[in-house]
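Chemist: sequence plus the predicted model coming up.
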Amino acid sequence: MTDQPHDAPQQDRGQLTVVIVDDHSIFRSGLRAELAPDLNVLGEATTVDEAISAVNQLQPRVVLLDVHLPGGNGGGGAEVIQRSVAPNTLFLALSVSDAADDVVRVIRAGARGYITKSSSGVEVSDAVRRVADGDAVFSPRLAGFVLDAFGAVSGETAQTNDELDRLSAREQEVMRLIARGYSYKEAAAELFISVKTVETHVSAVLRKLQFSSRHELTAWALERKLL
């Protein structure tokens, strides 16, 4: 395990605490340098066993986790999630892989999102904040894998239609993009509207569907195959 203090970690309550788990030192260094200043990197790890030790010792708010890691029992990032004892820690997969099996495996293990390494430092920082706030975050093209894997609950079509009828056509468009993991800026660009307008629509959607967070909205949309 690299960059780990032996004593209890010093955590600035004004910052989000993060641990980076990846077996490529160049990537870890580059990512650490590009993360926003409000993200406090407590430590790094390179293997399954090191990652579990780091998470248990440091208790970060968010772990940026590669899905393919050496060590442990061969389960990679999914094994780290399953074996860690950190009830307040959330896991965000960050991997070069965009294979459906990798995405589904780590989400089933308990990750709150999955983004690819093609994401910029700004995008990764935003994803960390959103996960910490309770959202589920996916690179847009990966949301479909999760949808296919978890499917919809049968017998809810009529209820879903009733719920959708509460939303305007534009609100439904915004809802689907946000549930897929688009940022407000990305959704605005996709729909050729302002970020402020997207924010207004999201507030309306959450209010009409009686959700308190984007995470709840994403789970609802995935469950009903609305993406």
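Modeler: Everything's here; your move.

Chemist: only C-alpha atoms from now on, for both contacts and neighbour counts.
Modeler: Noted.

Chemist: ranges for the helices of the chain?
Modeler: 25-34, 48-58, 76-83, 100-109, 121-132, 143-150, 157-165, 169-179, 184-191, 195-209, 214-223 (DSSP state H).

Chemist: turn the ones you listed into CSV, columns for mean neighbour count.
Modeler: CSV is the format used below for the helices of the chain (neighbours: other C-alpha atoms under 10 Å):
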stretch, mean neighbour count
helix 25-34, 14
helix 48-58, 23
helix 76-83, 23
helix 100-109, 19
helix 121-132, 19
helix 143-150, 18
helix 157-165, 12
helix 169-179, 19
helix 184-191, 16
helix 195-209, 16
helix 214-223, 20
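
Chemist: let's have those in JSON lines, adding distance to A93.
Modeler: Below are the helices of the chain laid out as JSON lines (distance: least, C-alpha to C-alpha, whole Å):
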{"stretch": "helix 25-34", "distance to A93": "14"}
{"stretch": "helix 48-58", "distance to A93": "13"}
{"stretch": "helix 76-83", "distance to A93": "8"}
{"stretch": "helix 100-109", "distance to A93": "7"}
{"stretch": "helix 121-132", "distance to A93": "10"}
{"stretch": "helix 143-150", "distance to A93": "13"}
{"stretch": "helix 157-165", "distance to A93": "30"}
{"stretch": "helix 169-179", "distance to A93": "17"}
{"stretch": "helix 184-191", "distance to A93": "20"}
{"stretch": "helix 195-209", "distance to A93": "25"}
{"stretch": "helix 214-223", "distance to A93": "16"}
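
Chemist: nearest to D66, of the ones you listed?
Modeler: Among the helices of the chain, the nearest to D66 by C-alpha to C-alpha is helix 76-83 (5.9 Å).

Chemist: what residues does that closest one touch?
Modeler: Residues outside helix 76-83 that contact it (C-alpha atoms under 8 Å, 6 or more residues apart in numbering): 48-49, 51-52, 65-70, 72-73, 91, 93, 105-106, 109-111.

Chemist: from the middle of its chain, how far away would that helix be?
Modeler: In terms of C-alpha atoms, centre = their mean, to the nearest Å, the centre of helix 76-83 is set 15 Å apart from its chain centre.

Chemist: second structure follows, compare the two:
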Amino acid sequence: MAKHSIVIVDDHAMFRAGVRAELGDAVEVLAEAADVDQAVAAVIAGQPEVVLLDVHLPGGGGAEVIRRTTGKAVDTKFLALSVSDAAEDVIGTIRSGARGYVTKTITGAELIDAIDRVAAGDAVFSPRLAGFVLDAFAGTIEVAAVDEDLDRLTEREREVMRLIARGYSYKEVAGELFISIKTVETHMGSVLRKLQLSSRHELTRWASERRLL
């Protein structure tokens, strides 16, 4: 059986290396990309069967990669692989044209299975995320546009904000996002300042009210 050809898109080199190691020789990795421009070029040049696509990327995000390659990589399917499991990210990415969405807690064997299924035309979601998509497309929840408060945050600040709001320690956030604890502290201070909040407790309540957890 021929191996599926893929491109890995993520702005963290260590994470890309980890994905390569987990997948081993089960797939053919044509290229890696760290931002939107690199991803678009790699997808158009390589015409991979599947793109493992992070949602938050420098240059516009995963949805921008899908938009810019539509019609230029006609047989390529996109599988979002992201730390974020927020409803707005999941639904927005699927609406952009991705065939699936899994979180970075997935195991190597599960990721290989997800690639196989997406390549075959199936839609693949981590269990918790499937409910978001079904509810959204059934019209039972309203998917609001990003409000002005959230729009003030950078992509990285949003990632830090969501993890902290869920109760992660600074050390755990640093490990999850492959950044230093000091960088986490800097982002957290910026988040609280921009949102005019004073504590983690207030941040959790703020994020919960916006269904970002």
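Modeler: Alright, I've got the coordinates. It should be emphasised that the depicted structure is a prediction, and the values quoted were computed from it without experimental measurement.

Chemist: TM-score for the pair, please.
Modeler: Once the chains are laid over each other, their TM-score by TM-score structural alignment, normalised by the length of the second structure reads 0.63; 138 aligned residues with a C-alpha RMSD of 1.5 Å.

Chemist: coming back round to it: I115 of the first structure is nearest to which of the helices of the first structure?
Modeler: Closest among the helices of the first structure, using C-alpha to C-alpha: helix 121-132, at 7.9 Å.

Chemist: quick check, central residue of the first structure?
Modeler: For the first structure, G113 is the residue whose C-alpha lies nearest the centre (C-alpha atoms, centre = their mean; 2.6 Å).

Chemist: just give me the match in the second structure for it.
Modeler: Alignment note (TM-score structural alignment): G113 of the first structure maps to G100 of the second structure.

Chemist: show me what contacts that match?
Modeler: G100 of the second structure makes contact with F78, L79, A80, I94, V118, A123, V124, F125, according to C-alpha under 8 Å, 6+ apart.

Chemist: so of those residues, which ones are in strands?
Modeler: If you go by DSSP state E, those have F78, L79, A80, V124, F125 in strands.

Chemist: which one of those residues is nearest L177 of the second structure?
Modeler: A80 (16.3 Å).

Chemist: ok, the aligned partner of G134 of the first structure in the second structure - how many residues close by?
Modeler: Superposed on the second structure with TM-score structural alignment, G134 of the first structure falls opposite G121. Applying other C-alpha atoms under 10 Å, we find 12 other residues in the vicinity of G121 of the second structure.

Chemist: contact partners for G121 of the second structure?
Modeler: So G121 of the second structure contacts R99 (C-alpha under 8 Å, 6+ apart).

Chemist: what range in the first structure matches stretch 78-91 of the second structure?
Modeler: Against the first structure, stretch 78-91 of the second structure falls on residues 91-104 (TM-score structural alignment).

Chemist: and if you look at stretch 148-164 of the second structure?
Modeler: Going by TM-score structural alignment, stretch 148-164 of the second structure sits over no part of the first structure.

Chemist: can you give me how far that stretch is from the chain middle?
Modeler: Centroid separation between stretch 148-164 of the second structure and its chain, computed with C-alpha atoms, centre = their mean, is 14 Å.

Chemist: which helix runs longest in the second structure?
Modeler: Ranking each helix of the second structure by length (DSSP H) puts helix 181-195 first.

Chemist: what packs against it?
Modeler: Applying 3 or more C-alpha pairs under 8 Å, 6 or more residues apart in numbering; DSSP states H and E, we find helix 181-195 of the second structure packed against helix 148-151, helix 155-165, helix 170-177.

Chemist: now do the last one against helix 155-165, angle only.
Modeler: What that stands for is helix 170-177 of the second structure. 130 degrees (axes from the mean of the first three to the mean of the last three C-alpha atoms, to 10 degrees).

Chemist: got the contact list for helix 170-177 of the second structure?
Modeler: V83, V160, L163, I164, S180, I181, T183, V184, E185.

Chemist: now for these: which two are most distant?
Modeler: V83 and E185 (18.6 Å).

Chemist: figure out the length between the terminal residues of stretch 185-197 of the first structure.
Modeler: 10 Å (C-alpha to C-alpha, to the nearest Å).

Chemist: read off where that stretch ends up in the second structure.
Modeler: Under TM-score structural alignment, there's no match for stretch 185-197 of the first structure.

Chemist: identify the residues contacting whatever residue of the first structure lines up with D10 of the second structure.
Modeler: If you follow D10 of the second structure across to the first structure using TM-score structural alignment, you land on D22. By C-alpha under 8 Å, 6+ apart, the contact set of D22 of the first structure is R28, E44, A45, T46, T47, L65, D66, L69.

Chemist: change it to 10 Å
Modeler: With contact set as C-alpha atoms under 10 Å, 6 or more residues apart in numbering, D22 of the first structure has these partners: 28, 44-48, 51, 64-70, 77, 94-95.

Chemist: could you check how far the closest residue in space to E185 of the second structure that isn't next to it in sequence is from K194 of the second structure?
Modeler: Distance criterion C-alpha to C-alpha, 6 or more residues apart in numbering; nearest residue to E185 of the second structure, sequence neighbours excluded, is Y170 at 7.1 Å. Distance check for Y170 of the second structure against K194 of the second structure: by C-alpha to C-alpha, it reads 19 Å.
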